[in-house]
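**Student:** below: sequence and its predicted model.
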Amino acid sequence: MKHVSSLYFFELLRSATISGTYADPLYGGNANMEAWKMKNFPGSQMSYLKEIESEEFIEMEPNSLRDHLS
């Protein structure tokens, strides 16, 4: 039987939890993009051409990859 250190286990658990929390909802985590909304992360946008030159912070509703399929 192989053993792993508790440090390795908890680092792996933390990494997987963060990945699932902030992943695109298409992959099954981050339900309703709530984690992205908390961070004001816009998710997947087709383009930022209109916003790129703005000096102000622009709030955008987040988009999932699934939003681009329809």
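**Tutor:** Looks like it arrived, so ask away.
**Student:** rest of the way, CA atoms for contacts and neighbours
**Tutor:** OK.
**Student:** tell me which element Phe9 falls in.
**Tutor:** Secondary structure assignment for Phe9, by DSSP states H and E: helix 6-22.
**Student:** report the next helix or strand after that helix in sequence order.
**Tutor:** Counting by DSSP H and E, the next helix or strand C-terminal to helix 6-22 is helix 34-39.
**Student:** any buried residues in that next one, and which?
**Tutor:** Neighbour counts over helix 34-39 (16 or more other C-alpha atoms under 10 Å) mark Glu34, Ala35, Trp36 as buried.
**Student:** let's bring in a second one:
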Amino acid sequence: AIQIHGSYGFSNEYPVERFMRNARGSVIYEGTREIHQILQAEYALGYREDKVLSHPQPPAVGFEQETVPR
């Protein structure tokens, strides 16, 4: 937005500034895209595994134990 609109991308007189500010907030809230890519790659390559739950939840009522083929 800033590259296209120049200084108007920073000015709160135009809605593009609000769009840019709101978009940046979601990135900061969820973490950077690069961090998510690194975590996904580590899981895919087997470098990272989930911890074993200390109190695992029982299966939901009405579902069979193996609902997804492995």
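**Tutor:** Here it is on my side, so go on. None of the values given here were measured: they were computed from a predicted structure.
**Student:** superposing both, give me the TM-score.
**Tutor:** Once the chains are laid over each other, their TM-score by TM-score structural alignment, normalised by the length of structure 1 reads 0.32; 36 aligned residues with a C-alpha RMSD of 4.1 Å.
**Student:** hmm, back to that, name the helices or strands packed onto the helix holding Phe9 of structure 1?
**Tutor:** Helix 6-22 of structure 1 makes packing contacts with helix 34-39 when contacts are defined by 3 or more C-alpha pairs under 8 Å, 6 or more residues apart in numbering; DSSP states H and E.
**Student:** kindly check the end-to-end length of stretch 18-38 of structure 1 for me.
**Tutor:** Across stretch 18-38 of structure 1, the terminal residues are separated by 14 Å (C-alpha to C-alpha, to the nearest Å).
**Student:** er, stretch 21-38 of structure 1 I mean
**Tutor:** One end of stretch 21-38 of structure 1 to the other measures 11 Å (C-alpha to C-alpha).
**Student:** try stretch 5-19 of structure 2
**Tutor:** The distance separating the two terminal residues of stretch 5-19 of structure 2, taken as C-alpha to C-alpha, comes to 12 Å.
**Student:** no further queries at this time; thank you.
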